[in-house]
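Trainee: Structure of the sequence below:
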Amino acid sequence: MQNVTHLLRARRFMPLFATQFLGAFNDSLFKQAVVLFVTYQLFSNPAKEFQFSAIAQGLFILPFFLFSALSGQLADDHDKARLIRIIKLAEIGIMVVGGAGIMLANIPLMLAAVFAMGIHSTFFGPIKYAILPQHLRRDEVLGGTGLVEAGTYIAILGGTILAGALVSTPAIAAAATIGFAVLGYLAGRQVPPAPPAAERIPFNWHIIHASIELVSATLHIRRLFLAILSISFFWTIGAVLIIIFPPLVKNVLGADEQVASLFIAIFSIGIAFGSVLINRLLKSEVSARFAPGSVIAMGVFVLLLHFVALAWGKHGPGLTTLGNFVFHPMAGLMIVALLGVAITGGMFVVPLYAFLTTTVPKTETARTVAANNIVNSGAMVIGSLLAFGLSSLGVGPVGQLLLVAAMCLVAAWLGWKLHLACD
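Mentor: Predicted structure coming up:
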């Protein structure tokens, strides 16, 4: 990565990177274990499996819409390092509840923990981005953001692989989620102080009013609002894809949970690679000039994924294993399509996050990230509801890939508007 690998040896960055890495790893491990456990061991109805995946995704996203305004105010008004310690301590308790849900095969407990992890991520998200311009130089922010994003998706990869391996042993899966939460708390304790950059701000506890006020504050900065809209469409696309993957693998490809984990793993590797690649192409400059082309290419790869899935051969009543899957004649093309979607997606979204943290004063960074999270989560909830509704109408995962491709065109248009506005 362009001139930023030294950050991995610096205390002003490495503890935050490790905390985020462990949090993303554990979040992926828990959510993937829950979805795979329910899809492969509790349900045997394709429509119910798809709908559970959509419900779990929607519950995780909903707190971002409800509580981002509060999280942004807290992050700008308090020492961010202290908040990290409190949030990571809460994660341990959440994983105790979630682990109990997995061991008892209790769906309400599992969904409660998914919702609580959404709250945890809502309050941690603004901090992890807002702390970067506080601890890093301006010419390090894009590279630092890219490292965080790449690390996040490598962590998701690791958590996904481990979930696929542990899903058949619920007790070990539950213990692992608690153990990684403890490690995340210990890493968070090493993050250097990050006191508020201004005097205390008036705190607005009214969730709806605070959210409207926060989003409205971004409207007058054209490039900032265009960046937020572009990121929102990207994560709506991502939400629908994550919902699609488990039922696509089981009911269309006829494959087991290890193949479902492989899909998420490939997606994670691709976004991590795209995050690093775009920083090299831009040479640490905050720019949207590659955004339109990146997301158009993403749409092309989504269409390829659709046609490969459509042409996939019939399978028997038994689920094929990972070993058999990779020898399928069309498996190579499927993997190329998945990897292409992820790489181009990473190239699209990483520079947009750098816009969020460099467009406004440091005193407003966390609230800006929170405003972004509100719009993102609203769009993602709509995407989850749309996927749920289409599934109820009989539109399966293969058909819904066409929806994703169409959404890429909207994201490309927004990326082009952003490029014209600021490059």
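Trainee: drop to CA atoms for contacts and neighbour counts, all remaining ones
Mentor: Noted.
Trainee: So which residues of this structure form helices?
Mentor: 14-37, 46-77, 80-104, 107-135, 138-166, 170-188, 207-216, 222-247, 257-282, 291-311, 322-326, 331-359, 365-392, 397-422 (DSSP state H).
Trainee: These: which one's closest to Pro195?
Mentor: Comparison of the helices of the chain against Pro195 by Cα to Cα identifies helix 80-104 as nearest, at 6.4 Å.
Trainee: Show me what counts as buried in stretch 378-390.
Mentor: Within stretch 378-390, the residues that qualify as buried are Gly378, Ala379, Met380, Val381, Ile382, Gly383, Ser384, Leu385, Leu386, Ala387, Phe388, counting by 16 or more other Cα atoms under 10 Å.
Trainee: can you list the helices of the chain in JSON lines and add distance to Ala197?
Mentor: Compiled in JSON lines, the helices of the chain are given as follows (distance: least, Cα to Cα, whole Å):
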{"stretch": "helix 14-37", "distance to Ala197": "18"}
{"stretch": "helix 46-77", "distance to Ala197": "8"}
{"stretch": "helix 80-104", "distance to Ala197": "11"}
{"stretch": "helix 107-135", "distance to Ala197": "9"}
{"stretch": "helix 138-166", "distance to Ala197": "16"}
{"stretch": "helix 170-188", "distance to Ala197": "20"}
{"stretch": "helix 207-216", "distance to Ala197": "18"}
{"stretch": "helix 222-247", "distance to Ala197": "21"}
{"stretch": "helix 257-282", "distance to Ala197": "28"}
{"stretch": "helix 291-311", "distance to Ala197": "32"}
{"stretch": "helix 322-326", "distance to Ala197": "51"}
{"stretch": "helix 331-359", "distance to Ala197": "14"}
{"stretch": "helix 365-392", "distance to Ala197": "10"}
{"stretch": "helix 397-422", "distance to Ala197": "26"}
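Trainee: I'd like the structure of this one too, to check against the first:
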Amino acid sequence: MNNQFSLLTQNRFRPFFWTQGLGAFNDNVFKTALITQVAFNTASLTTLDGSTLVTLLPGLFILPFFLFSASAGQLADKYEKSQIIRLVKLLEIAIMLFASIGFLIHSLATLALALFLMGVHSTMFGPVKYSYLPQHLKANELTAGNGLVEMGSFVAILLGQVLGAWLGSLPQHEFFTSLSILLIAISGYHISRSIPLSPAPVPEMKINWNPVSETINNVRLFWAQQTLWVGIVAISWFWFFGATLLAQFPNLAKDGLHGSERDFIALLSIFSVGVGIGSIWCEKLSKGKQELGLVMLGAAGMSLFAWDFASTAGSIQQQFLANPGWSLQAISQLDYWRMLLDVALLGVSGGLYIVPLYVLLQSRVEARYQSRVIAANNIMNALFMVLSAGFSLLLFGQGLSIPQLFSVTAGLNLLVAGYLCLRQPEYWFSSMAYVKRWFASE
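Mentor: Below is the predicted model of the structure:
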């Protein structure tokens, strides 16, 4: 396949791509609109403290990944996938109707329950999302397909957050937000009707509805195959690393850079576009093959640019401390543009890191277990994101600043990369072989 974007013209990939993208888009429109309302109009919803709610609400979205991922993985292995996708999209329409009622009657309890249910929706879709690709793409198309999916997901998340924040700030936000999330959900279902059949790999499987015992079974499954275990740890670390940095972008823009919402959106946009570029670039750099050599190169870039980003942001903070009356426009423009370049290259490095790891999971797992392994991966991802919040709180409790948090995370990233190479030397040898081939081709 000469051009990975040609997949977007083919029925085996196009409707799936747009369906998953609209799902991620709607998740973030709803979440961001809700959090915007809680942050700026708390009194109209509850007597509780707004900052506390903004911290707790995202946890409601993550909770279903712990509770239902094991069941979702089994269902995706037992039943035909396009049917599951359409049922999940119908569920999304119902949830958005319920959320609309919450917006219109100003009921925080209704909106919080809708947020939890959207977490259930994403949990059910997750195992299908990555196990669908190996059924419809050739082995030499998996990198291209995963690159497009990651690019689409990050762009959808970014656009969803921007639209959600804008909707949440409108005078008649209840009506416009409700209309938007319903239209997006209906569009997703309409497109999902074109997704081709994906036969169930294990239709005879008996579902174990106990999430605890099934999660333990899944852990035993991939623990027995250390390649899978190390791959899942590597993917989960990416979400820990990303969650740690992205969670601090709003505070960094406001307090560290003395900027506004526009500066926060700029940081988020540049990072998201960077991940998209890195994800797409994987196809060109790997030439359609499974290329684990990109993982360590991506990890090195993540540490390098996170450290330089932290150093530059720290320098900007020092300029403000020395000149309290300054605005962001008054600081060294070289530092400002260097910081934005770091964010972009950090995103690109993340894209190079994550795409080959998803290809690894898809290509080295038996077809009958793919969805369940993806479900186990989703549980680990959720756990690592929760741990990232605790990690940040711990370091802030020790008096560290946001730039210092980023520096520590960059250093920890190198330790994790070392762990991956020790446990699975293939990562190191693949990286060295890739670099040698690159220089040999010059």
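Trainee: before we move on, the earlier item: can you tell me which of the helices of the first structure is nearest to Arg200 of the first structure?
Mentor: helix 46-77 (5.5 Å).
Trainee: who does the closest one touch, helix- and strand-wise?
Mentor: Helices and strands touching helix 46-77 of the first structure, by 3 or more Cα pairs under 8 Å, 6 or more residues apart in numbering; DSSP states H and E, are helix 14-37, helix 107-135, helix 207-216, helix 222-247, helix 365-392.
Trainee: Include distance to Ile87 of the first structure when you put these into JSON lines, please.
Mentor: As requested, these are exported to JSON lines (distance: least, Cα to Cα, whole Å):
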{"stretch": "helix 14-37", "distance to Ile87 of the first structure": "11"}
{"stretch": "helix 107-135", "distance to Ile87 of the first structure": "6"}
{"stretch": "helix 207-216", "distance to Ile87 of the first structure": "20"}
{"stretch": "helix 222-247", "distance to Ile87 of the first structure": "23"}
{"stretch": "helix 365-392", "distance to Ile87 of the first structure": "16"}
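Trainee: looking at these, which is closest to Leu409 of the first structure?
Mentor: Taking these one by one with Cα to Cα, helix 222-247 is closest: 9.9 Å.
Trainee: In the second structure, which residue range corresponds to the closest one?
Mentor: The counterpart of helix 222-247 of the first structure in the second structure, using TM-score structural alignment, spans residues 226-251.
Trainee: Is Thr177 of the second structure in contact with Gly168, as I believe?
Mentor: Yes - using Cα atoms under 8 Å, Thr177 of the second structure is in contact with Gly168, at 7.2 Å.
Trainee: between these two, what contacts are shared?
Mentor: Shared contacts of Thr177 of the second structure and Gly168, defined by Cα atoms under 8 Å, 6 or more residues apart in numbering, comprise Ala33.
Trainee: Tell me how far Leu415 of the second structure lies from Ala306 of the second structure.
Mentor: 14 Å (Cα to Cα, to the nearest Å).
Trainee: correction: Gln226 of the second structure
Mentor: For Gln226 of the second structure relative to Ala306 of the second structure (Cα to Cα), the value is 29 Å.
Trainee: Compare neighbour counts for the two and give me the winner.
Mentor: Ala306 (28 against 13; other Cα atoms under 10 Å).
Trainee: Map the more buried one across to the first structure for me.
Mentor: Aligning on TM-score structural alignment places Ala306 of the second structure opposite Val302 in the first structure.
Trainee: Just to check, that match is in contact with Ile335?
Mentor: No - using Cα under 8 Å, Val302 of the first structure makes no contact with Ile335, being 11.6 Å away.
Trainee: mind listing what the aligned partner of Glu283 of the second structure in the first structure touches?
Mentor: Aligned by TM-score structural alignment, Glu283 of the second structure pairs with Asn279 of the first structure. Neighbouring residues of Asn279 of the first structure by Cα under 8 Å, 6+ apart: Met1, Gln2, Leu142, Gly143, Gly146, Glu285.
Trainee: what does Val230 of the second structure give?
Mentor: Taking Cα under 8 Å, 6+ apart as the test, what Val230 of the second structure contacts is Leu420, Arg423, Gln424.
Trainee: let's see 7 Å
Mentor: The contact partners of Val230 of the second structure, by Cα atoms under 7 Å, 6 or more residues apart in numbering, come to Leu420.
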